[in-house]
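A.B. asks: Generate a structure from the sequence data that follows.
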Amino acid sequence: MNRTTRLVILLAAIVLLGTVGTVAVLHAADRSGSRERDRAGGPQVRTGTVTLRSAVGRQLLVRNLAWGPHRDEIAAVPADRPSAPRTASGVKCLRFHAAAGTALCLQAEHGALRDTYRAVVLDSRLHERRRFQAAGIPTRARVSPSGHLAAWTVFVSGDSYAGTNFSTRTTLVDTRTWAIDNNLESFAVTKDGRPYHASDVNVWGVTFADDHRFYATLATGGRTYLVRGDVAARTLTTLHRNVECPSLSPDGTRLAYKKRVPHASPDAPWRLYVLDLRSMTETRTAEHRNIDDQALWSDDSTLVYALPGDYGSDLWTVPADGNGSPHHLMTSALAPAYLG
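C.D. replies: Below you'll find the model as predicted:
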C-alpha cells in the first residue's frame, strides 16, 4: 500500500467518523428535545394570525408560558377548547388584557444594566397604537368593556403583595384622547363616609364597570379596602374591608377578589371570595388554595385564575357561587382574556 492510498483511506475514515459523530449528536439532541417535550407534556403552539375580532367564535387569549420559541407570546385558543393547539401572535407581554378591540400589553425592555418596563395599547390586530413608560414591574392590567379605558398597576418598590414593604402605582388612560392619570393615589379618597388623607395610600387592581366607574383596592394603615372610583370626578370611595384585586362580573352585580384569611401563612394569606354588591354578602369559593391573582370571570358563573405550575403558571376555574370544585383549565398560561 503506497503513501497516497494510505492518505485516501485515512481521509475517508476521518470523514466517516465525523459523519457518525454528527449523526449521533443530532440524534441525542433530538432525543433530548423529545424527552423535554414529553417531560413537559407541553401544549402544541404554532405561529399564526391572532386578532381581537375573531370570525370563528369566542376565543381565549393568554400569555403562553410553554417552553419554546413562543414563550411569553400572546396566544389564542377556542374558548370552548382550551387544550387545543395554541396560535401564537409574536407579541410578548408580561401582563395582558383585552376587550372590544383594544388590548393592553405590559412589556419588559431588557437593558445592559437594568430592565425597564412599558405599557403598550394595541389595536384589534395587536398592532401598537401608543406606548407609555411604566414606573416599575408590571403586575395588573385591565381594559374597560368598551375598550375606551385601560389601567395598569406596577410595583415601584418591593415585589409581593404578601408583605407590607411594597408600593404600587396605578395608571389610567383614555384610549380615545390619550388623556392619562399617572397615579390613582391622587384621586380624592372618602373613607367610611369622611374625606381621608394619608401618605401611605396605595391603589391597585382596577376592574371597570363602564367608562365612568371602576373598582380597585386601596391600602392604608395596614388594611385593604374595596373602593369605587369615579373617573370624571377623580374620587375613590371605600365600600368594604379586606378586598384585594377585585374583578367585576359581566352582569355588574358581584366582585371576585382575594381575601386575607385568619391563621393562614404570611406567605400564602389569600383565598378566593365573591362579594354581592347589593347585599354586601361574601361567599367563599370552593378553591381553598392560596390565590395571588386578579381572577377573571369567563361568564356570569365561573371564575378563572392562575396558580403556580411546573413552568410558571397554570389556569384553573371554580364556580362563583361557592359550590362545585376547582378544575384545571390550561397548562403553562397566564393573563387570560375572553373575546367574542
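A.B. asks: from here on, contacts and neighbour counts on C-alpha atoms
C.D. replies: Fine.
A.B. asks: got the contact list for Asn182?
C.D. replies: Arg169, Thr170, Thr171, Leu172 (C-alpha atoms under 8 Å, 6 or more residues apart in numbering).
A.B. asks: Check which helix or strand Leu7 maps to.
C.D. replies: Leu7 belongs to helix 3-40 when assigned by DSSP states H and E.
A.B. asks: Quick one: residues in contact with the next helix or strand after that helix.
C.D. replies: Later in the chain than helix 3-40, the nearest helix or strand by DSSP H and E is strand 45-47. Strand 45-47 has contacts (C-alpha under 8 Å, 6+ apart) with His70, Pro85, Arg86, Thr87, Ala88, Ser89, Gly90.
A.B. asks: Name the residues of the helix holding Leu7 that are buried.
C.D. replies: Arg37 (16 or more other C-alpha atoms under 10 Å).
A.B. asks: How about stretch 263-278?
C.D. replies: Buried residues in stretch 263-278, counted by 16+ other C-alpha under 10 Å: Pro269, Trp270, Arg271, Leu272, Tyr273, Val274, Leu275.
A.B. asks: any idea how far the nearest residue to the last one once chain neighbours are set aside lies from Ala12?
C.D. replies: Right, the one you point to is Leu275. Nearest non-adjacent residue to Leu275, counting by C-alpha to C-alpha, 6 or more residues apart in numbering: Glu282, 4.6 Å away. Per C-alpha to C-alpha, to the nearest Å, Glu282 is found 79 Å from Ala12.
A.B. asks: please give me the structure for this one as well, since I'd like to look at both together:
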Amino acid sequence: MTHRNRLLILLAAVLALGCVAGAAVWRAGERADDRNRAQAGGPDVRAGRFSLVADGRRRIVFRNMAWGPRRDELATVPAATPGGRRTASGVRCLRFHAAAGTGVCLQAVRGAVQDTYRAVVLDAHLKERSHHPLAGIPTRARVSPSGRYVAWTVFVGGDSYAGTDFSTRASVLDTRTGKLEPTLEDFTVIKDGERYRSADANFWGVTFSRDDRHFYATLGTKGRTYLVRGDLATRTVTTLRANVECPSLSPDETRIAFKKRVPGLPADAPWRLYVLDLADLTDRPLAETRNVDDQAVWTDAHTVAYALPGDFGADLYAVPADGSGVAKRLMDSALAPAWIG
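C.D. replies: Okay, here's the model as predicted:
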C-alpha cells in the first residue's frame, strides 16, 4: 500500500469518526430539546413567585418533572388541587425539602468535563443563605420541623440502595450556627447496648424530631440495615430495630414510615412501604404493593406520599398510613415534595 493510500484511509477514518461524534452530539442536543419542549397533555406550568412561608393556604412545593423549559424547577400547587396549574420558581433542584421557612436544595453544577453537586440552604423567599459542596450524587434531603437543621445524603460509591456495593454519606447542618457534621460516621454507634465500630458503616435517610436534638436514620453494616435514633448533643446513634430504611417521622412523632426489604422479591425491587409504631417497634404494611425506593413524606397525620417511576421521571402517590385503603396517584411528573402551611 502506497503512502498516499495510507493517508487517504486515515483521512476517511477521521472523517467517519467525526461524523459519528457529530451525530452523537446532535442526538444529545435533540434529547435536550425534547426535555425543554412542553408535552401535550402535560401539567400547566407557569413562571411565578412564591415563598416557603406558611400563610394558611396549604400548598405543596416540589421538583417539577414535567418536560418543558421549567423542568427540574421548584414549583408549587395548592394542596387541595394537586393537579392544578403549577407556579415554577426558576430554582432548580435534584432533591428538595422544606419546613418553617427554610429549604434545602441539592443541585447539580454543570461542568465542562463532569458535573459536581452542592447543597443550597434557601430562605423563605427561595434565596440562597449558604451552599456546601457535596461528596457525591444527591439522593435524600430533610429539614427539621423548626427549620434549624438540614440534612442530606449522597452516594459516594455505587448508585443504588438495591445492591450491596454502594456507599453513602449523610451530613447534618445547623443553619443557626453554621456548624456542619460532614458525616454521621463520626458519631459513636451503640448497637445492642455496646459501642460498635465497623469500617463498612453507612448512614442515610435522616428525619428530625421537633426538639432540635434527636433524629432517626438508617445504618447499613455487614449486609443489614437498622433504624437508629441519633442525638446531636452527644453525637451518638443507637440502633432500635433491623430492616428499616429511609425513615420518615410522623407529625405526632409516634410512628415512622419506611421502606422494608421483603424476602422473595427481586433483588432490584425489594422494598415495600411500612409504618412502624415507635412504642413497641411493631410494623404494618401499607396498601402500596409496588416497589418504593423513596423516603416517604407525611402529608398529614393519616397519609404518606412517595414517588414511583413515571413517564417523565417520577410521579407522586399517596396511601393511608394505617394500612387501609388503596394507593392513589397524587401528581404527575413530580418529585421531592414538602407540604407548607
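A.B. asks: re earlier: my guess is the residue nearest to Leu275 of the first structure meets Asp276, correct?
C.D. replies: Yes - here Glu282 of the first structure reaches Asp276: they are 6.5 Å apart, a contact under C-alpha atoms under 8 Å.
A.B. asks: Neighbours of the closest residue to Gly252 of the first structure other than its chain neighbours, how many?
C.D. replies: Spatially, and ignoring its direct neighbours in sequence, Gly252 of the first structure is nearest to Ala209 (6.6 Å; C-alpha to C-alpha, 6+ apart). If you count neighbours by other C-alpha atoms under 10 Å, Ala209 of the first structure ends up with 21.
A.B. asks: can you check Ile60 of the second structure too?
C.D. replies: Ile60 of the second structure: 21 neighbours (other C-alpha under 10 Å).
A.B. asks: mean shift of the host helix or strand of it relative to the first structure?
C.D. replies: Using DSSP H and E, Ile60 of the second structure maps to strand 59-64. Here strand 59-64 of the second structure, set against the first structure after superposition, deviates by a mean of 0.4 Å using mean C-alpha distance after the TM-score superposition for the first structure.
A.B. asks: Which part of the first structure matches that strand?
C.D. replies: Strand 59-64 of the second structure lines up with residues 59-64 of the first structure when matched by TM-score structural alignment.
A.B. asks: so who does the nearest residue to Ser167 of the second structure once chain neighbours are set aside touch?
C.D. replies: Excluding its sequence neighbours, the residue lying closest to Ser167 of the second structure (C-alpha to C-alpha, 6+ apart) is Gly157, at 4.7 Å. Counting by C-alpha under 8 Å, 6+ apart, Gly157 of the second structure makes contact with Gly136, Asp165, Phe166, Ser167, Thr168.
A.B. asks: Restricted to buried residues, select the residues you listed in PyMOL.
C.D. replies: Those of the contacts of Gly157 of the second structure that count as buried under 16+ other C-alpha under 10 Å are selected in PyMOL with:
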select buried, resi 136+167+168
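A.B. asks: how about the contacts of Gly157 of the second structure, which pair is most distant?
C.D. replies: Using C-alpha to C-alpha, these reach their maximum pairwise distance at Gly136 and Asp165, which is 14.8 Å.
A.B. asks: Just give me the closest of the contacts of strand 45-47 of the first structure to Gly33 of the first structure.
C.D. replies: His70 (15.7 Å).
A.B. asks: ok, now how distant is the closest residue to the closest one other than its chain neighbours from Val62 of the first structure?
C.D. replies: Spatial nearest neighbour of His70 of the first structure, excluding adjacent residues (C-alpha to C-alpha, 6+ apart): Ala88 at 6.5 Å. For Ala88 of the first structure, the distance to Val62 of the first structure equals 10 Å [C-alpha to C-alpha].
A.B. asks: mind listing what the residue nearest to Leu275 of the first structure touches?
C.D. replies: Each residue near Glu282 of the first structure by C-alpha under 8 Å, 6+ apart is listed here: Tyr273, Val274, Leu275, Asp276.
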